[in-house]
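Chemist: Next comes the sequence, and after it the predicted model I'd like to discuss.
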Amino acid sequence: MEQAVQTHWPHPPVTAHRRSVSEEESRLANGADWDRYADEYQATHGGYLGDVGFLWGPEGLTEAEARMLGEVRDRDVLEVGSGAGQCSRWVRSQGGRAVGLDLSHRQLQHSLRIDDATGLDVPSVRGTATHLPFADDSFDVVFSSFGALQFVADIDRAVAETARVLRPGGRFAFSITHPTRWMFPDDPTEDGLTATQSYWDRTPYVEVDDETGATSYAEHHRTLGDWVGLLAGAGFRLTTLLEPEWPEGNERLWGGWSRVRGALTPGTAIFGADLS
């Protein structure tokens, strides 16, 4: 049974803001943030994720259960926001030719560490979702498990880039924080169950380092309707939307995710779409 334990290592003090933020500012802030956070993330969540494991979110739904990607054997697969490559490594264990892409240099170092430990290598590159360094029609599947998408300001460009590198009929699947969570404080206790802001307020959430004044984190909100429109506008046909329920026996805390909240409201949305 996963226990309700959550550890936070020291990080520079920040002040939260709600304001516009550009793609360049988001990218610089979030890349550096993940470099700082990568060691803590892997130490705290690595055992839950598994070195060769594919989870779609804190609820613990696996790709073996969800089958969002379809058949991956002998398919060319790209993971956007691959972190330490756990999901891509699982795809490779199933016979798929998975490649990882991540903005964080430190996360990619962890991927190399796990490659060495498991003997199952994931070829990975450092890059951004808005400028995928691959040729047109390179992949049969593109996916992102809580990867890059909610940290991207220029989301139209990111979705268009996904469509560009996919082959006709290719599969795009991704998980994000459920858009309804935007209304609530990011708090795993009962205090996180009271709506405090508008679901339709798309003003980004930004953290600024108190010492340097630099933007240190940025997150972008889109409604469910926004995501449907984005996919349709890039030539995708939405086929699946999963909202995993919190499972019995999972007492794990993961940021704002917990049994307290998960028993009442969805925390994760998983989209699956095919390129027309």
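Modeler: Okay, I see it.
Chemist: C-alpha only now, for contacts and for neighbours.
Modeler: OK.
Chemist: Identify the residues contacting the helix or strand where Thr162 lies?
Modeler: According to DSSP states H and E, Thr162 maps onto helix 155-165. Contact with helix 155-165 is made by 129-132, 134-139, 142, 149, 152, 172, 230-231, 234-236, 275, as judged by CA atoms under 8 Å, 6 or more residues apart in numbering.
Chemist: Which elements pack onto the longest helix anywhere in the chain?
Modeler: When the chain is parsed with DSSP state H, its longest helix is helix 23-49. Judged by 3 or more CA pairs under 8 Å, 6 or more residues apart in numbering; DSSP states H and E, helix 23-49 is in contact with helix 105-118, strand 215-219.
Chemist: Show me which residues of stretch 107-114 are buried.
Modeler: Along stretch 107-114, these residues count as buried under the neighbour rule (16 or more other CA atoms under 10 Å): Gln107, Leu108, His110, Ser111, Leu112, Ile114.
Chemist: same deal with stretch 77-93?
Modeler: Those buried within stretch 77-93 under the rule 16+ other CA under 10 Å are 77-93.
Chemist: give me the element Arg261 is part of.
Modeler: helix 259-262.
Chemist: Name the residues that touch that helix?
Modeler: Pro188, Thr189, Glu190, Gly192, Leu193, Glu245, Trp246, Asn250, Glu251, Arg252, Leu253, Gly267.
Chemist: Could you list which of those belong to strands?
Modeler: Assigned to strands by DSSP state E, none of these qualify.
Chemist: Buried among these? Need that as a selection in PyMOL.
Modeler: Per 16+ other CA under 10 Å, the buried members of these correspond to this PyMOL selection:
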select buried, resi 188+192+193+245+246+250+251+252+253+267
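Chemist: let's bring in a second one:
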Amino acid sequence: MSDHRPQRVRVERRPVSESESRHANGPDWDRYADEYQSTHGEFLGDIGFVWGPEGLTEEEAGVLGDVRDRDVLEVGSGAGQCSRWVRTQGGRAVGLDLSHRQLQHSRRIDLETGVVVPSVRGTATALPFADGSFDVVFSSFGALQFVSDLDRAVAETARVLRPGGRYAFSITHPTRWMFPDHPGEEGLTATQSYWDRRPYVEIDDASGEVSYVEHHRTLGDWVRVLADHGFTITDLLEPTWPEGHDRVWGGWSEVRGRFTPGTAIFGARRGPAGV
């Protein structure tokens, strides 16, 4: 999950290619990884599976089902906290992330905890694994919002999943894109169209290059892309903001969380219902 920090940049809403997205977001996460882990590491837990800023855990949600003796892939694994939790539940989890620095943090936590997550550097649109390698693929605020070619990313997930395998991911709730990304009351007034799918793009003032990209899709877009690749949706969770939870994470906060969802969690199965 991101609470991206604009620095000396200008913001645009315009189409961005997959190549531009990848070449912007990988280095951006390399620059931000230390701050991210320092700021949010305790909340995430070295061995913890949190689906979003509301603090809903996989232990509570159960979207992945029983992971014991399952081959599990986390796409956009960051420092591997979620995969490490899966391993403590008996699953054979591996991680994949675009950021070299995030993977260095994953290795650091491997050594500190003794729970090792084998991880590779790669992108969601070209998974370096054989067909049918996994029983479960998941992404907790990782990768999917940062890729331009979502169709290719979901197709890759379908390819590496075994028949009947589970797929789950969390994203910024699509309705949140109507509002300013502000944790206070300013963030409760809709100022732009929900159907404006143009990505959020930051341009570095010094170089003129794209330095960060985040992509918006509607709920219908997510349903359609999953259906197009043979997935049956099994869950759509919209976590409420817990009482007494005073954490501010970027645009997520108690002020906004009392009125509007900040996170959407999709669960799906590869194949028709009942398989």
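Modeler: That came through, no problem. In this text the structure is predicted, and so the values were computed from the model without any measurement.
Chemist: re the thing from before, distance from the longest helix of the first structure to the second structure after superposition?
Modeler: On superposition with the second structure, the mean distance recorded for helix 23-49 of the first structure (mean CA distance after the TM-score superposition for the first structure) is 0.3 Å.
Chemist: What is the mean deviation of the helix or strand just after that helix from its aligned residues in the second structure?
Modeler: For helix 23-49 of the first structure, the following helix or strand on the C-terminal side (DSSP H and E) is helix 63-66. Compared with the second structure after fitting, helix 63-66 of the first structure has a mean deviation of 0.2 Å; criterion: mean CA distance after the TM-score superposition for the first structure.
Chemist: how about helix 63-66 of the first structure, aligned to which bit of the second structure?
Modeler: Across the second structure, the stretch matching helix 63-66 of the first structure (TM-score structural alignment) is residues 58-61.
Chemist: List the buried residues for that stretch?
Modeler: Buried residues in stretch 58-61 of the second structure, defined by neighbour count with 16+ other CA under 10 Å: Glu58.
Chemist: roughly how far out does it sit from the chain middle?
Modeler: Here the centre of stretch 58-61 of the second structure is set off from its chain's centre by 16 Å, with CA atoms, centre = their mean, to the nearest Å.
Chemist: cool, and stretch 191-199 of the second structure?
Modeler: Its chain's C-alpha centre and that of stretch 191-199 of the second structure lie 20 Å apart, by CA atoms, centre = their mean.
Chemist: Aligned counterpart of Asp97 of the second structure in the first structure, please.
Modeler: The equivalent of Asp97 of the second structure in the first structure is Asp102 (alignment by TM-score structural alignment).
Chemist: so who does that match touch?
Modeler: Val80, Gly81, Ser82, Gly83, Leu108, Ser124, Val125, Arg126, Gly127, Thr128, Ala148.
Chemist: Try it again at 7 Å.
Modeler: Neighbour list for Asp102 of the first structure: Val80, Gly81, Ser82, Gly83, Leu108, Val125, Arg126, Gly127, Thr128 [criterion: CA atoms under 7 Å, 6 or more residues apart in numbering].
Chemist: Equivalent analysis for Asp3 of the second structure, please.
Modeler: Trp249, Gly250, Gly251.
Chemist: Now with 10 Å, please.
Modeler: Applying CA atoms under 10 Å, 6 or more residues apart in numbering to Asp3 of the second structure gives the contacts Tyr36, Asp181, Val248, Trp249, Gly250, Gly251, Trp252.
Chemist: Scan the residues you listed and report the most crowded one.
Modeler: Ranked by neighbour count (other CA atoms under 10 Å), the contacts of Asp3 of the second structure have Trp252 at the top, with 25 neighbours.
Chemist: any idea how far that one lies from Arg108 of the second structure?
Modeler: Per CA to CA, to the nearest Å, Trp252 of the second structure is found 28 Å from Arg108 of the second structure.
Chemist: ditto for Val11 of the second structure
Modeler: Relative to Arg108 of the second structure, Val11 of the second structure is positioned 34 Å away (CA to CA).
Chemist: between the buried residues of stretch 107-114 of the first structure, which is nearest Tyr217 of the first structure?
Modeler: Gln107 (16.3 Å; CA to CA).
Chemist: my read: that closest one touches Gly46, true?
Modeler: No. In this structure, Gln107 of the first structure is not within contact of Gly46 by CA atoms under 10 Å, at 11.8 Å.
Chemist: what residue is smack in the middle of the second structure?
Modeler: Closest residue to the average C-alpha location of the second structure: Phe141 at 1.8 Å, with CA atoms, centre = their mean.
Chemist: Right, I'll leave it there.
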